[in-house]
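*Asks:* Here's my sequence, what's the structure:
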Amino acid sequence: MAVRMIVRTFSELCITAGALIVLFVAYVMFWTGVQAESATAGQIDTLQQEWVEQPVPDATAAPPPPPKAYTPGRGIAVMYVPRLGGKWEWPVLEGTSPAVLKKGLGHYAATARLGETGNFSVAGHRRTYGDPFKDFPRLRPGDAVVLTDGTTWYTYRITTKPYRTVPTDVGVIDPVPRPLRKNAAGFDRPGRYLTLTTCEPEWGSSHRLIAWGRLDATHPVTQGKPPALAG
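*Replies:* Predicted coordinates:
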């Protein structure tokens, strides 16, 4: 009798544990994506509304003041990567905290501003919260990464295949990228660079995948979409 009770109790615990595991997997694979879709759409809507309301620069006026510092947690740009899909569109927010990366991509706060000399560096989830960088390994040299801040289009071009490294390889986001593997980035002097980072392997975080790019072109949003997005 006692053995039967133990077996029954153990079986019930296994069933309960299995149900919890299934619910957790469903949450990770499905519900975080639903949350991310709503959050990212909200971030893009907010940015676009701010851009509509911002004053149009007066070409005859005195030089404008230096741009304000990015506000932690706030949207700063929208990114497009045609290689990752025609509908791939993600907001870039300031900071890389877990809370920020639930809403979109995150700009490393210590790195350069968009389009400026230095290294504009961005992190994103490989999986969960919309899987923004799920297809990161598909990136190839020459691929366009296009961003807009509401006034200007910035077209960067990927210069390397994804580079696999460890989380402590922080030199990948230096102003002139200095990864542990010498010359992996291919840059040896100041420039206007882009670094994209995500987790590796696909469902883990023991390593990182890195892709670097260089600013290729800029033009005002009033001239329409850049050639990289024209198709």
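
*Asks:* Could you use CA atoms for every contact and neighbour count after this?
*Replies:* Will do.

*Asks:* who are the neighbours in contact with Met5?
*Replies:* Residues near Met5 by C-alpha atoms under 8 Å, 6 or more residues apart in numbering: none.

*Asks:* Second chain to compare with the first, below:
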Amino acid sequence: MRVVVLEHGTRRRRERRRRAWWTGGELLVTVGIVLLLLVVHQLWWTNREAKEGAQRKVEALEREWGRGGGADSGTAASSEPGSPSSSPAAGEASVRVTIPDGTVANPAGSQSYAVLTIPRLHLRVPVAEGVGKQSVLNKGYVGHYRNTQQPGQAGNFALAGHRNTHGEPFRYINRLAPKDTIQVETEAAVYTYVVDRTLRQTSARDSGVIRRTPRSTVHPAYGYTSPGYYITLTTCTPEYTSRYRLVVWGRLSSMRPR
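*Replies:* From the prediction side, this is the model:
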């Protein structure tokens, strides 16, 4: 009969291996829990916090402007003398519009000064100057690209917003279709734009889409060739990435002074 003798050194090595496996398993579980918490924070908490903050800012702007209601939902604002008709101009002819006194021409950096309403998406969010992440976009606001025009002005009123997390105001702008309305309220007036066309994907460096006469430098078939009164909405695409940009364009249809 053969007797197997286990040396103390062998037992110690086995014990160390068991401890290493146990420690590794605990670390993996801990890392998994931390990652899960980060995902919950990004996908749920930041959205909730930003949406609530954006709603409070909209209400604050309405109080500041001395009114409690929002823009007309789902209908274009009526035309006024000096403003364009309620229908978009034919072809690419520019539209003439009178900008009422009091329109904010040069808001301070990160200042919220307008409210964007998209009835089809049940969206109503503040517009702030600049597109900084911490100062504007991560608050759930929509940001106005500096050096582009203001609402109602000739040229291109260009905006950016998150598609995912931090309120994700532009999550579903890919659902916008021609003739959908976009309203921009300021202290001076309500401007109604009508969605005209969409560029589903372009480079993040395609600066042509926010020029005064917007036209993609990557996909030249998309955009405009004549001056006009435009609005541009930009966001990241595909979802949960920032590799490309999704662009929606519209034309000014009407203006209603407050």
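
*Asks:* I'd like the next helix or strand past the strand ranked longest in the first structure.
*Replies:* Using DSSP state E, we find that the single longest strand of the first structure is strand 207-220. For strand 207-220 of the first structure, the following helix or strand on the C-terminal side (DSSP states H and E) is helix 227-230.

*Asks:* For that next one, which helices and strands make contact with it?
*Replies:* Other elements packing on helix 227-230 of the first structure under the criterion 3 or more C-alpha pairs under 8 Å, 6 or more residues apart in numbering; DSSP states H and E are strand 144-148.

*Asks:* in the second structure, what residues pair with the strand it packs on?
*Replies:* Under TM-score structural alignment, the counterpart of strand 144-148 of the first structure in the second structure spans residues 181-185.

*Asks:* Neighbours of Ile44 of the first structure, how many?
*Replies:* Residue crowding around Ile44 of the first structure was assessed by other C-alpha atoms under 10 Å; the count is 20.

*Asks:* which SSE is it in?
*Replies:* Secondary structure here is read from DSSP H and E; on that basis Ile44 of the first structure sits in helix 32-53.

*Asks:* what's the answer for Tyr154 of the first structure, then?
*Replies:* With DSSP H and E as the criterion, Tyr154 of the first structure is inside strand 152-158.

*Asks:* And that strand against the second structure, how far off on average?
*Replies:* Superposing on the second structure and averaging over aligned pairs (mean C-alpha distance after the TM-score superposition for the first structure), strand 152-158 of the first structure comes out at 0.7 Å.

*Asks:* List the buried residues in that strand.
*Replies:* Using 16 or more other C-alpha atoms under 10 Å as the burial criterion, the residues of strand 152-158 of the first structure that qualify are 152-158.

*Asks:* same deal with stretch 78-95 of the first structure?
*Replies:* Residues 78-82, 84, 89-95 are the ones in stretch 78-95 of the first structure that count as buried (16+ other C-alpha under 10 Å).

*Asks:* Closest one of these to Arg164 of the first structure?
*Replies:* Nearest to Arg164 of the first structure, judged by C-alpha to C-alpha, of these is Leu84 at 18.9 Å.

*Asks:* Quick check, that closest one in contact with Asp131.
*Replies:* No - in this structure, Leu84 of the first structure sits apart from Asp131 without contact. The criterion is C-alpha atoms under 8 Å, and the distance is 11.2 Å.
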